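Colleague: Here you go, sequence then predicted model.
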Amino acid sequence: MTKTRRRKLKILGVCGGNGVILHPLRRYVIGNIEDRGVFKTPKNLQWYTNFKVPFVDDVMVAGFLFKKVDIVIGAPNCGSSSILGFTGNKKRKNPTDDPSMKMYFETVLKYNPKIWIMENLPALLNHITMQDFKEKFPDYLFVFHTMSMAELGNSQKTRKRLVIVALHKSLPAEVYMAFSQVEPQAEPKRIKDLIGDLEKDNPKLANVREPGKYKIKMGKKAYSMNDIKVTWDENLKGKKYWPMDFEKKDSPYIPGVYRLLPENFPQTVRQDARQFRPDGKPMSPRELARIQGIPDKFKLYVPEEVTHGKKPSYYINRARITVAKGAPYELGLWVKEKIKVARKFL
């Protein structure tokens, strides 16, 4: 008896960044629609370093390239729902007004996939309620997970996320039950175990950082990377946080600035150069990637010559953004396991 060959699954990234969440599923990925400038690199080389399928920035263009889509996966902007976003903007914005959120929903309505998955911040549900989702997409059943990414095995216990899974009502209860369960995909690790072997620079791994003379603002004052290292080593020895004003005894700490200590679990990674190694150096893109659960086989595009040439900070920061603004890698691994259950029904 001839065995029927199974049709290849088609997964489309929408607001998939540079593909961290898609990488575990890359054999099925047919493309990514991403119009946010922070993820762009010259010739989109960061994307094409890991994927050989189209990276486009327009739903209409995507319509010519992708005719059928089984699953949509992505993480539209969530900054307006975040604590830091609120601090900067003073006023919360409605996420439905965000272009990336609009593009995500537009694509889902266009393709009507069997499954779509969105990663965001829990505060999103303050603006778009569970009932709103159910009314907007009546053909789907929803699973909402609000959890620390440590539940999936990521090392960031402080990284809390909302994962929305929409399952077409034509799918059986078996698929719904599978996506309702959360299992760890890895073992959380402490800083010493995550980055202990990355003390020396390695351009091939994107384990590089800004030169010592490079300056950044820490509060109201600009410091060189060399000065920052000395300050951590001497004035803040053994400390995790950086005070806004060194002259004031009870000065509050600068939000989002911290040093990781060897015996601790990591805090939530950020996209800028204000997280530091135990030795006081800024975290490299690869070190942040390790914390995000991203394996070294996921390549970060930092041309070797830029570490001692022009614009070293541009490529290093783009690599950091690829890592920090993407979903933790374990989420992609979890989706991969659930798709194994759903596969025969797609």
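Modeller: Nice, I can see it.

Colleague: contacts, neighbours, all on C-alpha from now
Modeller: OK.

Colleague: tally of neighbours for the residue lying closest to Pro266 once chain neighbours are set aside?
Modeller: Nearest non-adjacent residue to Pro266, counting by Cα to Cα, 6 or more residues apart in numbering: Gln156, 5.5 Å away. When neighbours are defined as other Cα atoms under 10 Å, Gln156 has 23 of them.

Colleague: Can you classify Gln156 by secondary structure?
Modeller: coil (DSSP: H, G, I helix; E, B strand; the rest coil).

Colleague: Could you report the distance from it to Gly256?
Modeller: Taking Cα to Cα, to the nearest Å as the measure, Gln156 falls 14 Å from Gly256.

Colleague: Put this next to the previous one:
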Amino acid sequence: MKTVQDFIQHVEPHSFEKPLRVLGISAGNGVILYPLYKDSNFKILGNAEVRPNYYFRKMPVQWMLNFPESPFYPMLPPVKDVDVVIGNPKCGAYSNFGNFQERKDFSKMGMNEPSLANFIDGVNSLNPRIFMMENLVKINEGVNLEEAFPDYHLLQIIGSVSMFGNSQLTRTRLVLVGLRKGYERFEKDIVPFRVNSIMPTGELLADLPDNGHWVPSMEDLIQIYQGVKVSYQDAKQYWIDNPHRYQWFMPHPKKEGKILTAPGVYRLKEYDFPMTVRSGGKQFNPDFIEMSGRELARIQGVPDEFTLIEDLRKPAYSDTKNKVTVCSTPPMEIAEWFRQILTKLEVNGLFNSEPTKEEIKPKKVKKVKKTKRVKRNKKIKRVKRNKK
């Protein structure tokens, strides 16, 4: 499994005059900031996170393990001179799976989601030269992004995360990059590219480390869907008896409006590319065992050096926490891509140049020449009026 240093070695070395000041806002467990944290050209000022699921026993343990020198804020901090803002506000309610669970109406949601409102407020108040936000494409149905960021020229990169080098071909995302108005000339430098080669599930899950890789007892129970629990052994037997299936079929009769498969419950196959990981689902590995936090992290591109929570007193609880935080984060390939983009922009002068002040000249409206036919019709009408 590649580490962050493997990615960094692929980029031509370049030292900035001074480190860029980066603030995470609604940046979750910090995966989206980790490649920048490992690069001395960037200074992580901290992460302002309002979501409670990133706290373990009322403490941001996972953040503290991986970012010991950067603070974790429960609200927007009083920082100044921020060059870059990065975040991934909550997007579950905009997903098909989240919509199925909560029956959300996107058009009525707007900016009521606290982590999203936190991100928008932070960008508009701190006024960085550039920001990046990862979310679902359907956020456009609930939020007018142009109105949310009035001082920014927005670029929307939409598509499978495989365009950045992550192996989840089915995971479609919106990567929103905002350039402060006056710096639109740097738009040409912001293009998607792969920072890693995509791999099938078997290769991704090879040689797992101990940290974060907890294997449950086969006698323990797992809830497949509401009201239905089975043992891990029975779940394994289900997949063995149905080798060609990758979804869990529910045993109720086919009725109109009824779904036939358990939402978010599926099995990955060794030689196929992994499907989209979901924090609220149950994913099984090719060996028919529910995937651990570390396995899900591998699929998300998170390197093994990124420490996951391990509580030996409550291993199942800490593993569940890891799954939620790892699945909710953007793939790390997006973070590494943006690190390389920022390096390119710094070289090209984004952070040491002044904005352009181009006056928008009103366009001259050309008068449409009347054709002979139009003129002839007007003459005929005049003649008729005179006769009357």
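Modeller: That came through, no problem. A quick note: this is a predicted structure, and the numbers were derived from the prediction, not measured.

Colleague: one step back: may I ask you to confirm that the residue nearest to Pro266 of structure 1 is in contact with Leu260?
Modeller: No: in this structure Gln156 of structure 1 lies outside contact range of Leu260 using Cα atoms under 8 Å: 11.8 Å.

Colleague: Which neighbours do these two have in common?
Modeller: Counting by Cα atoms under 8 Å, 6 or more residues apart in numbering, the common neighbours of Gln156 of structure 1 and Leu260 are 266-267.

Colleague: Tell me the spacing between Cys91 of structure 2 and Val374 of structure 2.
Modeller: From Cys91 of structure 2 over to Val374 of structure 2 (counting by Cα to Cα), the distance is 57 Å.

Colleague: Between these two, point out the one with more neighbours.
Modeller: Cys91 (18 against 10).

Colleague: mind listing what the counterpart of the more buried one in structure 1 touches?
Modeller: Taking TM-score structural alignment, the alignment pairs Cys91 of structure 2 with Cys78 from structure 1. Applying Cα under 8 Å, 6+ apart to Cys78 of structure 1 gives the contacts 95, 120-121, 124.

Colleague: name the element the aligned partner of Thr231 of structure 1 in structure 2 belongs to?
Modeller: By TM-score structural alignment, Thr231 of structure 1 lines up with Tyr238 in structure 2. In this assignment (DSSP states H and E), Tyr238 of structure 2 forms part of helix 232-241.

Colleague: Repeat that for Glu134 of structure 2.
Modeller: strand 130-135.

Colleague: which residues of structure 1 does that strand align to?
Modeller: Using TM-score structural alignment, strand 130-135 of structure 2 pairs with 115-120 in structure 1.

Colleague: Show residues contacting that stretch.
Modeller: Under Cα under 8 Å, 6+ apart, the answer for stretch 115-120 of structure 1 is 70-78, 108, 161-168, 327.

Colleague: so of these, which ones are in strands?
Modeller: Among those, the ones falling in strands (DSSP state E) are 71-74, 161-168.

Colleague: Go through the residues you listed and name the one nearest Tyr176 of structure 1.
Modeller: When those are compared for distance to Tyr176 of structure 1 (Cα to Cα), Leu167 wins out at 7.1 Å.

Colleague: For Leu125 of structure 1, give me its contacts.
Modeller: Counted by Cα under 8 Å, 6+ apart, Leu125 of structure 1 has zero contacts.

Colleague: hey, where'd the strands end up in the stretch 201-346 of structure 1?
Modeller: Assigned strands in the stretch 201-346 of structure 1, in chain order: 215-218, 221-224, 241-243, 253-259, 275-276 (criterion: DSSP state E, counting those that start in this stretch).

Colleague: what angle do the strand holding Glu134 of structure 2 and strand 172-180 make?
Modeller: Comparing the axes of strand 130-135 of structure 2 and strand 172-180 via axes from the mean of the first three to the mean of the last three Cα atoms, to 10 degrees yields an angle of 160 degrees.

Colleague: Give me the mean deviation of strand 130-135 of structure 2 from structure 1.
Modeller: After superposition onto structure 1, strand 130-135 of structure 2 sits on average 0.8 Å from its aligned residues (mean Cα distance after the TM-score superposition for structure 1).

Colleague: Tell me the spacing between Leu208 of structure 2 and Phe131 of structure 2.
Modeller: Distance from Leu208 of structure 2 to Phe131 of structure 2, by Cα to Cα: 34 Å.

Colleague: Gly24 of structure 2 pairs with which position in structure 1?
Modeller: By TM-score structural alignment, Gly24 of structure 2 lines up with Gly13.

Colleague: in a strand, that's where that match is, yeah?
Modeller: Yes: under three-state DSSP, Gly13 of structure 1 sits within a strand.

Colleague: shouldn't it be in contact with Asp35?
Modeller: No: taking contacts as Cα under 8 Å, Gly13 of structure 1 lies outside contact range of Asp35: 11.8 Å.

Colleague: could I get the strands of the stretch 201-346 of structure 1 as CSV with distance to Lys136 of structure 1 and mean neighbour count?
Modeller: Formatted as CSV, the strands of the stretch 201-346 of structure 1 follow (distance: least, Cα to Cα, whole Å; neighbours: other Cα atoms under 10 Å):
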stretch, distance to Lys136 of structure 1, mean neighbour count
strand 215-218, 44, 15
strand 221-224, 48, 14
strand 241-243, 44, 20
strand 253-259, 36, 18
strand 275-276, 40, 22
